Structure formats: structure tokens, C-alpha cells
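K.L.:
build the 3D model from these lines:
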Amino acid sequence: MVLSALIPDELIMDILSRLPVQSLVKFLCVNKSWRSLITDDPAFKALNFHLHSSDTNSNYLITIPNEFSSETRLCTVIFRNNNNNGEVSNFVAKEIEIPFRTPTHFYRVLCSCNGVVCMSGCGIYTNIIDSLYLWNPSVRNFKMIGSCTPPGDTNIMITRHGIGVDHRDHDVFLLIIRIIFYYDVYEGTYNGEKKPYTEVYSLNTNSWSRIHESVVVPCLASDQPTAFVNGAIHWKALSFSSRRCVIMYFNTSERVFGEIRLPVNAFDSIVGNQWRPTVFKGLLAVIVISRVFPASRKKICDIWIMNEYGVVKSWTKRFAIPITLEDTLFVRPLGITKNDQLLLDLDGKLLWYDLDCQQGWILGFHGVQAVNIIGSREFGEIRLPVNCFDHMVRLHWRVTVFKGLLALIVISRIHPASRKICDIWIMKEYGVVESWTKRFAIPIPLEDTLFDRPLGITKNDQLLQDLDGMLLWYDLDGEQGGILGFYGVQGSFDVDTLTDSLYLLGPTRE
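P.N.:
Coordinates of the predicted model:
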């Protein structure tokens, strides 16, 4: 008799639900009953996701280039690794291939929920999106979804999407909401005579259904990723009635829209547009970038929590996190993971901040070793080497690690009219500014590059640079390198936070 036949089904479900997603995918070929449980039982999927959603190793960051110039479609996954004592020790990165190919070679992240990414093959300035791709990187499968654009002039249409759990389908199936706004030329607004066209795609029924025209869409939604909480999808939006920034929501059970006002005086008038809705410990939250005081160059990241959903007076500022890089021009909130990790994009550098232990790291989109920038739960700062910057290209620098030491990669010039050079500075004694030493001065072989972005140094001492979308590899020990070819369009990446899940969208890739 087979051993599994002697074990009660309830016990098998309890045991398997405690295993990580990657292990469960391997079990699909072990036993037919196990395969049916893992792939077809909605209750099992929900239980597994609930048990693992806050695990450090189940939450990860994915960065996806918007365009590829070669046949290889690799994106980077970054997650925090635990040591033998169960404590977080470092960051680990690996490359995975996007399993589908778009006709346009564009890859754009629209939104995500429960480990599933909703993507399109259209460029960032495309108004109408007809084809969507659902992709679960954890189980390496995907599903292509087609849709029909309503008749009319597509030049006056813009499309917005959101993804969430369908509460009409026992909270286990996903749905996508698609909104088409029409621009009224005479009124100069998207809230003209022709009302938005809305429809919902259900993963359960594999079909689109139109939302009745009587359902009012009260806001113009942003094209930024959405947040799903309290049974609703939430967008950063502009209210048609008040002309103010609000959060628009779509309730997946009642199939209705609404708006939620933001905290009073939460915005800085200069950087007021740098905010986004997110989720923190199961509550609706907002990440807002502002300044310490009006005349200051120092920015701060405020996190507001709505303690009672829908009650504006319950907004509470929970965190005020200083951004230590003063020269940062572009700060983009990326969200909060399910295990309470805040993610910010600082001029292309990734700030990863643990909201529980109040520690943060600067690391790159390509998995460069992280640098802990927090000590004793307080922020600190380290001054850079004197005269290390070229005033023409001073923004092209980044923090990294070389042979266990804090290091700095700086793009500069030998003299103002000359070609560029890559300097690598090493801090021999941590925290001692006088110990900065220029260790390398590497000429950049391409004279006419416009965009030079340092990507970092690998643990085996390989320098990586982005030169107008071409990858420069340079061995610092052997002092030799070369151009590896195009890997993506310069500086054009989508970043999203995901959690391992068992949403199977198609055949699993072994």
C-alpha cells in the first residue's frame, strides 16, 4: 500500500502547506493526488500563501528591463538571505529569464498581486494596451490575455489597469480591472461627456465582463502599480470633483469605485507628486517624499497608516525616515513588502529599509553586495573623498563593496575636454574619511557614450558599467575587460516587490 494512502488528507494538506513554493513545484511530478491538491485546491493555495507571505525568503524584489536588444530576456531577482541562526545576513541576487516574448520586444510592469505580475508588451507612452501577460516567477509560468479595444479614436484614449483578489470567487482567484479614459477635446479633461469604459477579467472563468455604465469612475487613475488591501484595488489618482490627489479604489466584491482622501498637510509643495499607496501590516498606507523643512535640500520619507479603513481622520504618520543622500534628485517610492521592507529608488540606487529593526541598505538593481548604512538603529553619513567628482558628470557615481571594504565608483574626466574615466575609491578604514584612496582609474573605451551608469563590483572583483545600454565588464585583478553587448535600454527598468505564491497560470516550466 502506498504510504500516502495511510495518511489522512487533512494531515497531508497541513504538512504540504508549510513547505515553500519551490519545493511544492518539485512535488507536482511525485504524486497525482498531491499535484491535484497543489494545483487545483483553492483552499490549499490560500493557506500556503498565508503561512509564507511574511517569510524573509518568500519576499523578493524583481527588476525588469523595459526593452531587450538581444534574444536573452534576463531580469534580476533580489532577496534577503538568512544565516544558520535564522538572522538576515546579506542580499542574494539571481537572474531569471522571462518565459514569454512580446511582439514589440517591450516589457512593462503594470501591477502585481500575490506574487503574480501583470505586464504588457507596449512602451511607456502607449495609450491603448490590448495584450496582457500574467507571470508568476515563483513557479515559472505565465498566461497571455487578449482584450478588445472599444471602437473609437484611440488617440484620445488612455488605459489603466489594476490587479487583486476576486472576493466573488472565495478570495482565491485573481482579477484584472481595465479602465479606458476618453479625453474630451472641448472640455480639456478626461471627465467629459464620454464616460470611462471599464471591464474585469477573471482568472477563474478566463473571460472579460463589462461593468455597467451606471458604475461611476470618480477619478483619473495614475499608471503606477496598484495596492490591494481590504478587498479593493487602490490607485494613485486625481479626483474629478475636487481636483486633488486622492486614492481611488475598486471593490472587487461589490464591483464599485470610490475615493479616499489623503492625510491633511501630508505633502511637500515642491516634491508633492512623489507618493504612492501601499500596504503595511494589512492596512492601507501611503509613502510620501517630502523635505525636513521648506528650505532644506534633505528629503524625508513619511509613511502614513490608515488605522480604520475609509476613515480619513484615522490617518497616522507611523514613520519619518531621513534620506541620507543629499544630492538625490529623483526619489521614487517602490512600496513595502509583506515582511515590512520599505523600498525606494534614489537616482537609480535602491534603498532597502527594514521598518521593524529600522536598518537600511543601499544596493543596486543588479544584485551588488549591500552596504549597511545604519548603525545602532540610527542613520549616519560618511563624507566622500575630497575632489573626487567631475562637475560635469557628478551624478554618475555609486556606493559598492571591494574586497570587503566600502568603495565608491565615480565617472569623471582626466581634464574637462577629455574622454571619461572610471575611478574606484576604497575606504581602507571604515568611517575614517582621510582613509579614502583612489585604487583604480579605468579609461572608458567608448568615447561617444552619453549615459554612463556604474552598476557595481561583484564578489569576484568584476566591475560592471552600463554604457548607453551596453554592459562593460572589467576584471579588476587581471586589469582587462570588454563589452558584453546590449542587455537593456539605458536606465529603463520596472521594479516590483513580489511574494512566492502557487498561482499557476499555465503549464509549469520544470
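K.L.:
C-alpha only now, for contacts and for neighbours.
P.N.:
OK.
K.L.:
what about the residue of the chain positioned farthest from its centre, distance to Ser33?
P.N.:
In the chain, counting by CA atoms, centre = their mean, Met1 sits farthest out from the average C-alpha position, at 48.4 Å. Separation of Met1 from Ser33 (CA to CA, to the nearest Å) stands at 15 Å.
K.L.:
and for Val401?
P.N.:
49 Å.
K.L.:
now do Val2
P.N.:
Taking CA to CA, one finds Val2 at 12 Å from Ser33.
K.L.:
all helices for this protein, in order.
P.N.:
Taking DSSP state H as the criterion, the chain contains helices spanning 3-6, 9-17, 21-26, 32-40, 42-52.
K.L.:
now the other sequence, so there's something to compare against:
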Amino acid sequence: METGDHAQLPLSGILPDELVIEILSRIPIKSLLQFRCVSKSWKSLISHNPQFVKLHLHNSPKNDNLILFVNKGLDEEEDDFDIRAIYCSKQTLLDNNISSIVNAEDGRCFVVNDTNWSVGSCNGLVCFRSHLVNNEVIESHFRFWNPALRLISKKSPALYVNKLPGDPFSPARYGFGYDSSSDTYKVVVMILGLENTIVKVHSMGESCWKEILSFPTFPIGELDGQFLNGTLNWLALDKSGYGYDWRTVTVNHLVIFSLDLEKETYRHLSLPAGLVEVSCVESNLKVLGGYLCFFFHYRGTHFVMWQMKEFGVEMSWTQLFIISDQHLQFDIDHPLIPLCTSENGDVIVMARTDDFGAIIYNWKSNRVELIETNNEFLENGEDYVESLVFPG
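P.N.:
This is a model prediction of the structure:
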């Protein structure tokens, strides 16, 4: 950062400006926002200097916070489910203090519902999609929320997707990530056609969508694209899902579709070698603690998780654990959803998607603890890092 970007800082007579900026870049957002009142130059630095925003993001702890999606049940007044995206510390969840999370103050909470759902989190921004179905056309808009700043953007330009004949589900999958080469945040939509999947991209702040790719692969599963190292990653079928006989799908048909946001190209990554049987319905990907993880339910009796130790290197797949449903103290009818890991990665929290509560599992000590949530479902969780990135 050049000297002219931060001239006349109040402490410049005591400490060098560069040191003052380095100190400020390591301060939590809540305190930093209060420091804007110190002077006009500090306010300008904290609120409007893009180099300082990047420096603060670089120095912010990367595995401390979480966006947790909590379903509080049916809203009797509006006849709709009350689902909240809540910004919280992971340690609160790991300490089994769910009540303090559910009762978070309004400024750290965003209400979502069946027509308004998360697409992903990246660099302090959370992307939400709202949709409206009109006949056979799905109209979607996207907004960006920074819970640390308590700011949310206006709606993006509309995206229109035609439903496929006879298919009641949405023919699209979504992802949200950051292209460092252009300093751009991008929403990616993959739309299944009768023969190929097409990819459309919207860059935050722009007024249009553009089509970038067409190919036969199609992502599956309930989770959106997982952002890691400049790429979005989905578990996918190796050809168009519309042409599959699902009764014949095996592990050999599954790949990881990895989209490079800078080059706008893709490649296929292999799943761990030696897999014999994997259920497509109960398998998926999740970025946990900065690593791409592949998890699945094996033969209806065990939960299995693998971790790619070096992203993009298929030989680096390592099985973290395999644990029986009996040891989890849980009769699983639906897949578990990993929410987060501890800082050292030894402990993982998993939502029980067909029951109230979650599971805290220390895979090093093989110890299981249950989280009770007082009749509230934990739907999902996403890693979150505090930032000053403006959701515009």
C-alpha cells in the first residue's frame, strides 16, 4: 500500500503509518467499525480503501466463524418455515451452546425460506438466491450479504431457466466464488438441458449474465458448488444426468466437476481410488477447514469421510474416518451434513437432517457427543471469515 493511500493518520507522529495499518488490519470487524469515528482519515481507510480491505481479509482468522442455517419450524402466522442464516463462532457450536446461537441478535441473522436460499459463502460475503416459478419458467435473483457489516446488496439481474418436461425439480445447480485475477465475485449457474449442461455467470455489480460453457456433465446432490483455490467444485455424473437410467448408476459414473473461475474452464477430478460402492443420493462434497472433503453413507450402516490433502492432486485423497451408525447413536434415514470442523481438524460437527440436533465427533479419540437443539433443525453450515468486503 502506498503512503499516499493513508496519509495523515492520527498516530503517524508516534508510530509509522505502515505499522498502524498493520495493527488495524488485525483487529476484529466490530471494533474496527467503531474506530471509524477516530478521524476522517481512519474512516476513509477502513471504509473505502480496497488495499486495506484485502489486507484485513488476509489477516483475519480463517477457521473461526460459521454461517449456520437453523430451521425453527413452521411459522403459524404465515404458514411457512422460519429458517434463519445466523453468523456465529464455531467454538460456540463446538461447546454445545446452541441456545446462544439460535437467539442471536437480529443484525447477525438473515431470514430465509423456501423461495430464498443460500448459494455459498466467500471472503465474508454470503450469496442468496430468491426464485419465483411462473408456469414452466423459474425466475431467480441473487443478493449478497455481509453479516459482519450488516449490509445486503440489491437484487441481481434476473435469470430465467426453463423447467424440463415432466421434471418437478429445478434443472439448475449453483455456486458462488471469487476470481482473484479480476477481483470479481461470481455467481455460477449450471443448467441441465436435454443433451448438454450450460454454464452462466454473473459478476457482482454487473448488469447481465453471460454464457461461458456447454458440456455433458451434470452436478448432483443437495449442496451447492464448493469454493476452494479459485475453483467451484460439484459431485457430478460424467455425462448428462437427463440421459441416465438411475437404476444403473455406479461409483464409476461419478466425478468431481471443478470449474476454474479465472480461466472459465473446467476439469474432472477423480474420487478416491478403490471405492466400490457409493450411493449418489447420500454422497457429496464439502470444504471443511480449507480442505475438499468427500463424504457418503456406506451400505446403510456407516458414515465415511475422505479428505483431499492437496487440492487437485488425486493421489492425496486420505480417508479421515469411517464410523458406524450404532456408534453415532443415530438411526440414519437421511444423510448427515457436515457443518464445520475444529481449528485442528480433529473434531467435526454434523447435522442430523431428519431429526433435531447434531453430532460432535472427535475422530481422533472416536468420541461422540450429541447436540440437542430444542425442536430446531440445523439445515446446513458454511465456513465464514469476517471481512470489510462491500456487498455491492
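K.L.:
any idea what the TM-score is?
P.N.:
Once the chains are laid over each other, their TM-score by TM-score structural alignment, normalised by the length of the second structure reads 0.74; 354 aligned residues with a CA RMSD of 3.8 Å.
K.L.:
picking that back up, could you say which of the helices of the first structure is packed most deeply?
P.N.:
helix 42-52 (a mean of 18; mean count of other CA atoms under 10 Å).
K.L.:
now that one on the second structure. Mean distance?
P.N.:
Following the fit onto the second structure, the mean deviation recorded for helix 42-52 of the first structure is 3.3 Å by mean CA distance after the TM-score superposition for the first structure.
K.L.:
for that helix, packing partners?
P.N.:
Counting contacts by 3 or more CA pairs under 8 Å, 6 or more residues apart in numbering; DSSP states H and E, helix 42-52 of the first structure is packed against helix 9-17, helix 32-40.
K.L.:
what angle sits between the last one and helix 42-52?
P.N.:
Helix 32-40 of the first structure runs at 80 degrees relative to helix 42-52, counting by axes from the mean of the first three to the mean of the last three CA atoms, to 10 degrees.
K.L.:
repeat that for the first one.
P.N.:
Helix 9-17 of the first structure and helix 42-52 are oriented at 40 degrees to each other (the same axes, to 10 degrees).
K.L.:
in the second structure, what residues pair with helix 9-17 of the first structure?
P.N.:
The aligned range for helix 9-17 of the first structure in the second structure is 17-25, by TM-score structural alignment.
K.L.:
also the last one?
P.N.:
Counting by TM-score structural alignment, helix 32-40 of the first structure falls onto residues 40-48 of the second structure.
K.L.:
ok, the closest residue to Thr231 of the second structure other than its chain neighbours - contacts?
P.N.:
In space, and not counting its chain neighbours, Thr231 of the second structure is closest to Asp260: 4.5 Å by CA to CA, 6 or more residues apart in numbering. Contact analysis of Asp260 of the second structure by CA atoms under 8 Å, 6 or more residues apart in numbering lists Gly230, Thr231, Leu232, Tyr266.
K.L.:
which stretch among the helices of the first structure comes nearest Cys75 of the first structure?
P.N.:
helix 21-26 (18.5 Å; CA to CA).
K.L.:
contacts for that closest one?
P.N.:
Contacts of helix 21-26 of the first structure (CA under 8 Å, 6+ apart): Leu16, Ile38, Ser138, Val139, Asp500, Ser501, Leu502.
K.L.:
also stretch 60-70 of the first structure?
P.N.:
74-80, 105-109, 123, 337, 365, 486-489, 492-499.
K.L.:
need the counterpart of the residue nearest to Thr231 of the second structure in the first structure.
P.N.:
In the first structure, Asp260 of the second structure lands on Asn251 (TM-score structural alignment).
K.L.:
can you put the helices and strands packed on helix 42-52 of the first structure in JSON lines and add distance to Leu464 of the first structure?
P.N.:
Below are those laid out as JSON lines (distance: least, CA to CA, whole Å):
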{"stretch": "helix 9-17", "distance to Leu464 of the first structure": "41"}
{"stretch": "helix 32-40", "distance to Leu464 of the first structure": "41"}
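K.L.:
ok, back up a step: of the contacts of helix 21-26 of the first structure, just say which sits nearest to Arg291 of the first structure.
P.N.:
Closest to Arg291 of the first structure, out of all of the contacts of helix 21-26 of the first structure and judged by CA to CA, is Asp500, at 35.3 Å.
K.L.:
against Asn284 of the second structure, how distant is Val102 of the second structure?
P.N.:
As for Val102 of the second structure, its distance to Asn284 of the second structure is 26 Å (criterion: CA to CA).
K.L.:
the two - which one has more neighbours?
P.N.:
Asn284 (24 against 21; other CA atoms under 10 Å).
K.L.:
and Leu275 of the second structure? What does it align with in the first structure?
P.N.:
Checking with TM-score structural alignment, Leu275 of the second structure has Ala266 as its match.
K.L.:
grab the nearest non-local neighbour of Leu471 of the first structure.
P.N.:
Nearest non-adjacent residue to Leu471 of the first structure (CA to CA, 6+ apart): Leu484, at 5.3 Å.
K.L.:
surely the one you found touches Met470?
P.N.:
Yes: assessed by CA atoms under 8 Å, Leu484 of the first structure is found in contact with Met470 at 7.0 Å.
K.L.:
neighbour-wise, which of the two wins?
P.N.:
Met470 (20 against 10).
K.L.:
please list all residues in contact with Pro99 of the first structure.
P.N.:
By CA under 8 Å, 6+ apart, the residues touching Pro99 of the first structure are Arg140, Asn141, Phe142.
K.L.:
how about the strands in the stretch 101-250 of the second structure?
P.N.:
Taking DSSP state E, counting those that start in this stretch to define them, one finds strands in the stretch 101-250 of the second structure at 109-112, 116-122, 125-134, 137-146, 151-152, 159-162, 172-179, 184-192, 197-203, 210-215, 218-219, 226-228, 231-237.
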